[in-house]
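1. Sequence first, predicted model second:
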Amino acid sequence: MVLLYALAAVVLINCGFYILFSKFSFLSSSIPQSEKQYPVSLIVCAKNEAENLKKHIPLWLQQDHPDFELILIDDASSDNTLEVMESFQAENPKIQIVKVKNNEAFWGNKKYALTLGLKRAKNQRLLFTDADCEPASKDWLSTMTACFSEEKRLILGYGAYQKSSGLLNRLIRFETLMTALQYFSYAKANMPYMGVGRNLAYTAKLYYDNKGFMSHIKLPSGDDDLFVNEAATPKNTAICVSENAFTYSIPKKSWKAWWLQKKRHITTAKHYKPLHKFLLGLFYTSNLLFWILTIISFIVANWKIALALVLFRFICQYIIIGKAAKKLKESDLTPFIPFFELFLVCHQMSIFISNSRTKQSRWK
C-alpha cells in the first residue's frame, strides 16, 4: 500500500500542476486592442543566415503597421548574410544594419551582438525574432505590440515550429508546446519566468533599467529566458496568444542537432530564481516518479487501484494539454501525449547527465 500511497501523492502533485496550467488552457484567445499604434523597432540577429533572410525579410517588411523599423544584426557571419541585408536595405529605408565584428571578450556571443543592435533602435518598443522565423500573418507585429501599455512592458509570444512528417518533428513541437504552456501559465499566475526569443517584445526602458544582459553576458544562452527571468514581474508582463501573433521556425532536422540545441537551452535553467527552479524541478521530478511508480505498481501492487490513479491523471492531462494544444494550433499532437511525455522525461534526464560533464560557451 505504501507504493500506491506514493503513486497517489505523485498523481496529486501532477494534477496540481495541471490546475495551474488551466489558467492558460481555458484562457480566451481574444485579439488585443490598442487605441494607438506606437512606433516599433523589429530586431533580428543573424549569424550565417543568408538563405533564411532572403525568405523572411520580405515577410517582416510586409507587416501591417504604420511605423516600424527593421534592425538587422550581422553577427560576424562567414557567408553572404551581410550582402543579403545590404541588398534589401538599398530598396527599403526601414532597414538598419548593425555589423558586428568578433570581440575577444565576447567571441561568438549573441548577447553582445544584440546589445549593439539595441543601441541602434530609435523606438521605445522592441520586438524580437530569429532569422529563421516566419510571422503567422501581416498582423503579427501590430498584434504583439498592441499588448503594450503604461504598465505592461514585456510581452510573451508563442514561437512555434513548422509542421512536417516524422517523429522528430512531432517531439520538437510537443516539447515547444509544453514549454509554452508552462511559461504562459506561470505568467497568468503572476509568476512569469521565461519567454522565447523567437517571439518576444519589451521596452527599451525595461532593458536599460535591468542593465540588459550584463548579469549573464558570458553565458552562451539566455538572451531571452534569463532576461525575462530577471526583468519580468506580475505587473509588467503580458502574454499574446492570438493566432495572428504566432511565429513559425524551421525545426532541427536531425536528432543530434536537436540534442545539442536542448543541451544549450537547459543550461540556463540553473540561473533562474529559486522559486522557479523549485517549481520546474518539481514538475520534472513528479513526472519522472509517476512513470517509475506506475510501472512498479502494476507489477507488485494492486493493479486495479494503480490503473484508476493512472487513468485519473491521464484524463486531467488530456483535458488541460489538449485545450492548450488546440489554442496553439497543435491538436495533432494530443493523441500521443503520454508517449511524448515519457520520451521527453528520458530525453531530459540524459541531457542533465550529459551537461553535468560538459559545458558550452558559444551560440551556433
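-> Nice, I can see it.

2. From here on, just use CA atoms for contacts and neighbour counts.
-> Will do.

3. C-terminal to the longest helix seen in the chain, what's the next element?
-> Taking residue count as the measure and DSSP state H as the definition, the longest helix of the chain comes out as helix 274-300. Note on helix 274-300: by DSSP states H and E, the next helix or strand toward the C-terminus is helix 303-327.

4. Helix 274-300 and that next one, what's the angle between them?
-> 140 degrees (axes from the mean of the first three to the mean of the last three CA atoms, to 10 degrees).

5. what's helix 303-327 in contact with?
-> Applying CA atoms under 8 Å, 6 or more residues apart in numbering, the set of residues contacting helix 303-327 from outside is 4, 7-8, 11, 14-15, 18-19, 21-22, 24-26, 29, 177-178, 181, 241, 294, 297-298, 331, 333-334, 337-338.

6. quick one: the helices in the stretch 151-300 of the chain?
-> Across the stretch 151-300 of the chain, reading from the start of the chain, the helices by DSSP state H, counting those that start in this stretch fall at 167-188, 204-209, 225-231, 255-266, 274-300.

7. next, the one to line up against it:
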Amino acid sequence: MHSFFHAFSNYFFDFIELISICVAIVSLLIVTFYYLYYFIKLCYNQENKDLFNHPISVIICAKNELKNLQKNLPAILSQNYFNFEVVVVNDQSTDQSIFFLDTLAKKHKNLVIVNIDDFVTHSEGKKFALTLGIKTAQYEHLLLTDADCLPKSDTWIRQMSCNFNYADIVLGYGSYERKHGLLNKIIRYDTFNVAQQYLSFAFAGQAYMGVGRNLAYKKSLFFDNKGFANHIHVPSGDDDLFIQEIAPESSLAIEICDASHTISDVIESWKDWIYQKRRHLSTAPFYKLKFKLLLGLYPSAQLLFFLSVITLFYLETDFFFICILLVVKLLVSYLVNYKTMKKLNVFDLYWFHPIYETLHLLVQGNFVLLNLFRKPKKWSR
C-alpha cells in the first residue's frame, strides 16, 4: 500500500510538472506575441508636423472642479492655435466654479460656459454633460479633455489637431504627475499599461477606446452615431464604448509626441484610485466579444506564466529551463518597453517594471472581482 501511494504521488507531481511546463511555454508565447505584434508598433510612431487649418472646439466637463479649473483652464485658453473655443460644461457643481468661469469669460471671448442647473435630472455619469458640450460647440472638430488635465505644452491643440488632416478620430495620451510613493508608481504604471494597449491595438486597426483626458473626433461622427444612445444606460463608456461604435467606419490616428500629452494631478488616496479604476472597468461587460478576448487573453497569459513558473520552482524543475523562460520574458519586455516608456514619460519605472507589472496584475484582478458584486456609478466623487 505504501509503495502504491508513493508511486501515485510521483505520478501526480510529474503530471503537474508537465502541465506547468506546457502552461509556461504557451503563456510565454502569447505574451511575446502581444509584445512583438502589438506593443512594438508604438516604438516606431513618428511625430506629425503637418499643420491643420480649421478651428477647434475644446470641450471640458467639470463637476466641483474649482481648484482644477483655476489651475488648468488659463493654460488651455492660452494655447498657441489660430482659432479655437473652449466649452466648459459646469455639471451641477456646488462649489464656486460658475463664478470663476463667469469672471474668466469676461477676459477670454473664446470661453463658452454651459451651466447645468441643480433641478435638471439626468442619468448617472458624464454623458449628459458631454452631449450638451458637443451640441454647444460651434466647430466640427472636437478636442476633449478633463478639468484636472494640464496640457504639457502650448502647442497641445496644434499637435492633436494636425491629425485631422487624414483622420476622423485622434487618440491622445494623458499622463499623471510624478511623485514619491508606491501608489504613485502603480498608478503611473497602470496608466502606461492601459495606454500601451489601447494605442497599439488602434495602430493594428483594433481600436477599442481612447481616454477622455485627451481625445479628439469630428462632431458629425457623434451625431451620425446618435451620440451615446446605444449605451446611455451605462454611466461610463463615453471614451470606450463610443469609440468601439464609431472606429470601424472611420479613419483613426494616434498622437503621442511629448507636446501632445496632458498631465493630471495624481490621486493620492488608495480608496479614490480603487474607485476610479473600478468605474473604468465597469464598462468591460459591454465590450464587443473580440475586445473581451483580446484584452482578457493578455493578463490571463501573464498570470498563468507567473503561476506556472512558481510551481516549477516548487517542484524543483531544471533550474536552467526556468531561467530560460524568465530571461526570454524579461528580454522581450525590456527591449520593447525601452522606447515606449520613454515616449510615454514613465521611464523612471523602466528598470523595475516587472515588479510593477506583477503588483498591477494582482491589483487589477481584485478590481475585477469587486466589480462582480457592485459597480460604481458616479463619474465624479
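-> Good, I have the coordinates. Predicted model only: the values in this text are computed from it and were never measured.

8. Can you pull the TM-score for these?
-> Once superposed, the chains reach a TM-score of 0.96 (TM-score structural alignment, normalised by the length of structure 1), with 362 aligned residues with a CA RMSD of 1.4 Å.

9. if we can go back for a sec, so which of the helices of the stretch 151-300 of structure 1 is the most surrounded?
-> Scoring these by mean neighbour count under mean count of other CA atoms under 10 Å gives helix 225-231 as the most buried, with a mean of 22.

10. on contacts alone, who are the packing partners of that one?
-> Contact here means 3 or more CA pairs under 8 Å, 6 or more residues apart in numbering; DSSP states H and E; on that basis helix 225-231 of structure 1 packs against no helix or strand.

11. For that helix, grab the matching residue range in structure 2.
-> Residues 240-246 of structure 2 are matched to helix 225-231 of structure 1 when aligned by TM-score structural alignment.

12. What of stretch 284-299 of structure 1?
-> Under TM-score structural alignment, the alignment places stretch 284-299 of structure 1 onto residues 299-314 of structure 2.

13. for stretch 3-19 of structure 1, same thing?
-> So stretch 3-19 of structure 1 is aligned with residues 20-36, judged by TM-score structural alignment.

14. May I see the buried residues of that stretch?
-> Neighbour counts over stretch 20-36 of structure 2 (16 or more other CA atoms under 10 Å) mark 20, 21, 23, 24, 27, 28, 29, 30, 31, 32, 34, 35 as buried.

15. And stretch 58-71 of structure 1, by the same measure?
-> Here stretch 58-71 of structure 1 shows 59, 60, 61, 63, 65, 68, 69, 70, 71 as buried, counting by 16+ other CA under 10 Å.

16. Report the contact partners of the counterpart of the fifth one in structure 2.
-> Structural correspondence for residue 65 of structure 1 with respect to structure 2 (TM-score structural alignment): residue 81. If you count contacts by CA under 8 Å, 6+ apart, residue 81 of structure 2 has them with 155, 157, 158.

17. just residue 288 of structure 1 next, same as before
-> Counting by CA under 8 Å, 6+ apart, the residues that residue 288 of structure 1 touches are residue 345.

18. Would you mind finding the match for residue 371 of structure 2 in structure 1?
-> For residue 371 of structure 2, the aligned residue in structure 1 is residue 355 (criterion: TM-score structural alignment).

19. Might you report the residue contacts of its match?
-> In this structure, residue 355 of structure 1 makes contact with 263, 267, judged by CA under 8 Å, 6+ apart.

20. State the distance from it to residue 348 of structure 1.
-> With distances taken as CA to CA, to the nearest Å, residue 355 of structure 1 is found 10 Å from residue 348 of structure 1.
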